[in-house]
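Q: for reference, the sequence and a predicted model appear below.
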Amino acid sequence: MPPTLAAKGDVGLADLETFVGQVWSPDVRLLAEDAWRCYNAGAIRACIAATWTAVTADIITKLVWLADDGDNKAVSFRNSIAAAQSKGLQRDGVRAMQSIESSLLANAVEFELIDSIGLRELERIREDRNLCVHPSLRTLDDVYEPRPEVARGHLAVALTTLLIHPPVQGRKVVSGLAAYIDDPSFVPTVPYIQATFFDRVRSATKQTIVNLAAKHAVLEIDTPGQLSAADYADRMAVALDAFAQRDRESVRAAVAKQKERFRTLDGATQLRTLGRLGDHDYFWSSVDRALATRLLGLLDAPSSVAEGQAFPRDLAAGLAVVRSRDAREGLPGLEQRFEDLPWIDRMAVVIAARPDPYFLPSVLEFIKEAWSFRTGEQAGRLLIKHAPFLTVDILATALENWCTNVQCRRASEMPEIAVRLLQHTAHLGQSRAKPFAEFLSGVQEMEEEGDYYSYPALEAALVTHGYLR
């Protein structure tokens, strides 16, 4: 997205041309292009008049669109437009349309197409348009001669305040987000969330949406649909992070508003929130020392998990935020809590749940120290999950540890895992040929030629990729 007036304080000519191309309606875009051409040709009065024409056409088109989309309040407006249009250029038709146009800005505010500030700015365009097309409004026989920067400013305001925004009301965007989050077919697609519920939404509505997402993600409040509060909060956390990528300070402020209510929640909810938001800086900016002490106590694994008891998923997610530097700084004892976990819990539960480059040293160590065929296979599956983070050097170290540890090398799943690792490291390209070839050579030196544990499937895959002859 190009910068907006709020971001730059001014809009350059290149930005203005870009905005003209982003007008949501093709028909209104033609009118905006007319205004742009008038400005470039030096026809300043014509530019201001054409800008106001684009504004009126845009508001009418949006209100009709809302009526067609099922907004009952907009239906009466659409009927008024249809009645005026049916009379054509007759005197009654012109008067009816003039009456409609005189209240367009008020209708735009009512239907949340613009806010009170936008109303004030668009009224200035209307007033200057009247001066441009009705020169008799000025006394002393002076002709109104607007300056070029006035026309450019009016066009920039019209574009950024109204013309580039789709016809979506504030309440409708909020309800749309709620329906999207509650959808059984929910897919956490960040660009879609940003484009639909943030990028082309007005500032006031943006803040409402961000506050709503923060409230659900932090507090697990009651949901409007069938999802549990915790599952709904997990999905809202995805949306909240998508919004943070656009406006981090707004999200930070929204999360901070929930601090006192979060402090009084039960431990189970606080632990889930930690796992959900703990790897984001906007969460930790609201955590003081007392709350940090509380959260660290909730991560006391030895006292939380009895011997032989399954490791709780929420506790695993909370401990997994150790991957975040913000979390490690916010909870100084977090790394020690993680290190105190038994090897199998640390690897097969915590790290497996949240693969991250931070865990690569632990994964390499796990491959090297695996003490049984079962743990060797777990180490191999964990390496697959971390394949997107591997460099050539780390891959070489992992394969060397694998080759020298008989519990990894001879585990029954490992030949298949080796082929999958080759597939999952495609991002390394040709450079992965050498470490895989050296691994295969080392394995074959230790195992009998043609034996299953000499990895014939990997050899065939390397030949197929052209890494071996």
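A: Good, I have the coordinates.

Q: all contacts plus neighbour counts: C-alpha atoms, from now on.
A: Will do.

Q: who's in contact with stretch 290-299?
A: 263, 267, 270-271, 274, 315, 318-319, 330-331, 333-334, 337 (CA atoms under 8 Å, 6 or more residues apart in numbering).

Q: buried stuff in it?
A: Using 16 or more other CA atoms under 10 Å as the test for burial, stretch 290-299 gives 291-292, 295-299.

Q: dump the contacts of stretch 290-299 to JSON lines, plus distance to Arg45 and secondary structure.
A: Below are those laid out as JSON lines (distance: CA to CA, whole Å; DSSP: H, G, I helix; E, B strand; the rest coil):
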{"residue": "Arg263", "distance to Arg45": "59", "secondary structure": "helix"}
{"residue": "Gly267", "distance to Arg45": "66", "secondary structure": "helix"}
{"residue": "Gln270", "distance to Arg45": "61", "secondary structure": "helix"}
{"residue": "Leu271", "distance to Arg45": "63", "secondary structure": "helix"}
{"residue": "Leu274", "distance to Arg45": "59", "secondary structure": "helix"}
{"residue": "Leu315", "distance to Arg45": "67", "secondary structure": "helix"}
{"residue": "Gly318", "distance to Arg45": "63", "secondary structure": "helix"}
{"residue": "Leu319", "distance to Arg45": "65", "secondary structure": "helix"}
{"residue": "Gly330", "distance to Arg45": "59", "secondary structure": "helix"}
{"residue": "Leu331", "distance to Arg45": "62", "secondary structure": "coil"}
{"residue": "Gly333", "distance to Arg45": "68", "secondary structure": "coil"}
{"residue": "Leu334", "distance to Arg45": "66", "secondary structure": "helix"}
{"residue": "Arg337", "distance to Arg45": "70", "secondary structure": "helix"}
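
Q: one more to weigh against that first structure:
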Amino acid sequence: MDKSDIELLQENIHFKETKLYFQEVMMTYQIGAYRSAVVTLWAVVVCDIILRLQHLIDLYNDPNAAQILQKIKDEQDKNNKSSAWELQILEEVLKHTKLIDHADFENLKYLQKQRHLCAHPILSDGLQLYKPNKEIVRALIRNTLESVLSKPPFYTDKIIPTILEDLSETQNILTIRDQIKRYLEDRYLNRLPLDFELKLYRSLMMIVKKIV
């Protein structure tokens, strides 16, 4: 995957906070600080997952998302020096939401293992820090963007009500057809996997048939 592909995926990062954090990942990667890039990338993933859960609460008043965040907060209150909750939050998200699937989870687990290798010296190796090569870090960045960061932060099976509500709120701003088209493509359609895009079109066709 070349730089332009990474930049293309990077443009689809939804949250401005995540985009800002991800810039640090790319800066460290570009100067060859691969160990730092991996450690930072994992931190960005965890922050983005938390933002997505809060987004689900704000958008859908999602009880599962609220329960996950409360559970993680309770874990942090019990032991604020432990980072075990970071993987736990991904496990909870996999079990109780549709934000990631099993393949995404395995990719993120591998990233976490690489993060630990980069952050902690290994006694058996003479207290040497592991240093990943450029190809490994580039693959981790690509997989992370595809698995989480560039995905839409909403449930695709609820996308039609989301789009309609969004358009209702922006109707005074989006007054030209081309503006609406570009807005929908940038915010929703370009971020959807093909199977969900087809599902969306089928749902829209059913709505149109009922109206007609």
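A: That came through, no problem. No experiment lies behind these values; they were computed from the predicted model shown.

Q: so after superposing, what's the score?
A: The pair, once superposed, lands on a TM-score of 0.77 when counted by TM-score structural alignment, normalised by the length of the second structure; 201 aligned residues with a CA RMSD of 3.1 Å.

Q: for the contacts of stretch 290-299 of the first structure, which two are the farthest from each other?
A: Arg263 and Arg337 (21.8 Å; CA to CA).

Q: what's the spacing between the closest residue in space to Asp326 of the first structure that isn't next to it in sequence and Ala253 of the first structure?
A: Sequence neighbours aside, Asp281 is the residue nearest to Asp326 of the first structure in space, at 5.7 Å (criterion: CA to CA, 6 or more residues apart in numbering). Distance, Asp281 of the first structure to Ala253 of the first structure, using CA to CA, to the nearest Å: 12 Å.

Q: need the three-state assignment for Thr175 of the second structure.
A: On the three-state scheme (DSSP: H, G, I helix; E, B strand; the rest coil), Thr175 of the second structure is labelled coil.

Q: number of nearby residues for it?
A: 10 (other CA atoms under 10 Å).

Q: roughly how far does it sit from Ile163 of the second structure?
A: 16 Å.

Q: what residues of the longest helix along the second structure count as buried?
A: As assigned by DSSP state H, the longest helix anywhere in the second structure is helix 34-60. In terms of neighbour count (16+ other CA under 10 Å), helix 34-60 of the second structure has its buried residues at 34-46, 48-57.

Q: off-centre distance for it?
A: Put simply, helix 34-60 of the second structure sits 6 Å off its chain's centre (CA atoms, centre = their mean, to the nearest Å).

Q: which strands and helices lie in contact with it?
A: helix 16-30, helix 63-78, helix 102-119, helix 134-144 (3 or more CA pairs under 8 Å, 6 or more residues apart in numbering; DSSP states H and E).

Q: Glu92 of the second structure: which of these is closest?
A: Of all these, helix 63-78 comes closest under CA to CA, at 6.5 Å.

Q: what angle do helix 34-60 and that closest one make with each other?
A: Helix 63-78 of the second structure and helix 34-60 meet at an angle of 130 degrees, taking axes from the mean of the first three to the mean of the last three CA atoms, to 10 degrees as the criterion.

Q: just checking, what packs against helix 63-78 of the second structure?
A: Packed next to helix 63-78 of the second structure, using 3+ CA pairs under 8 Å, 6+ apart, are helix 34-60, helix 84-96.

Q: got TSV for the ones you listed, with distance to Gln76 of the second structure too?
A: Listed next are those as TSV, based on distance: least, CA to CA, whole Å:
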stretch	distance to Gln76 of the second structure
helix 34-60	14
helix 84-96	7
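
Q: out of those, nearest to Lys209 of the second structure?
A: Closest among those, once you apply CA to CA, is helix 34-60, at 27.1 Å.

Q: who touches the equivalent of Arg182 of the second structure over in the first structure in this structure?
A: The pairwise alignment with the first structure assigns Arg182 of the second structure to Pro191, based on TM-score structural alignment. Pro191 of the first structure is in contact with Ala242, counting by CA under 8 Å, 6+ apart.

Q: mean shift of whichever strand or helix holds Pro191 of the first structure relative to the second structure?
A: Using DSSP states H and E, Pro191 of the first structure falls within helix 190-194. Taken against the second structure, helix 190-194 of the first structure registers an average deviation of 3.2 Å after superposition, with mean CA distance after the TM-score superposition for the first structure.

Q: show me what the helix or strand following that helix is packed up against.
A: Per DSSP H and E, the first helix or strand lying C-terminal to helix 190-194 of the first structure is helix 203-219. Counting contacts by 3+ CA pairs under 8 Å, 6+ apart, helix 203-219 of the first structure is packed against helix 170-182, helix 229-244, helix 248-256, helix 259-263, helix 267-277.

Q: between helix 203-219 and the second one, find me the angle.
A: What separates the directions of helix 229-244 of the first structure and helix 203-219 is an angle of 140 degrees, with the same axes, to 10 degrees.

Q: residue at max distance from the center of the first structure?
A: What lies farthest from the middle of the first structure is Leu140; by CA atoms, centre = their mean that is 57.5 Å.

Q: how about it, secondary structure?
A: Leu140 of the first structure ends up coil, using three-state DSSP.

Q: distance of it relative to Leu395 of the first structure?
A: 84 Å.

Q: now do Phe262 of the first structure
A: 42 Å.

Q: then Met97 of the first structure?
A: 72 Å.

Q: one more: Ile125 of the first structure?
A: In terms of CA to CA, Ile125 of the first structure sits 63 Å off from Leu395 of the first structure.

Q: try Asp10 of the first structure
A: 50 Å.

Q: if you count surrounding residues, which of these two has more?
A: Leu395 (21 against 15).

Q: ok, that one touching Lys434?
A: No. Applying CA atoms under 8 Å as the test, Leu395 of the first structure and Lys434 come out as separate, 10.3 Å apart.

Q: burial of Pro26 of the first structure, as a residue count?
A: 11.

Q: what does it align to in the second structure?
A: Using TM-score structural alignment, Pro26 of the first structure pairs with Lys16 in the second structure.
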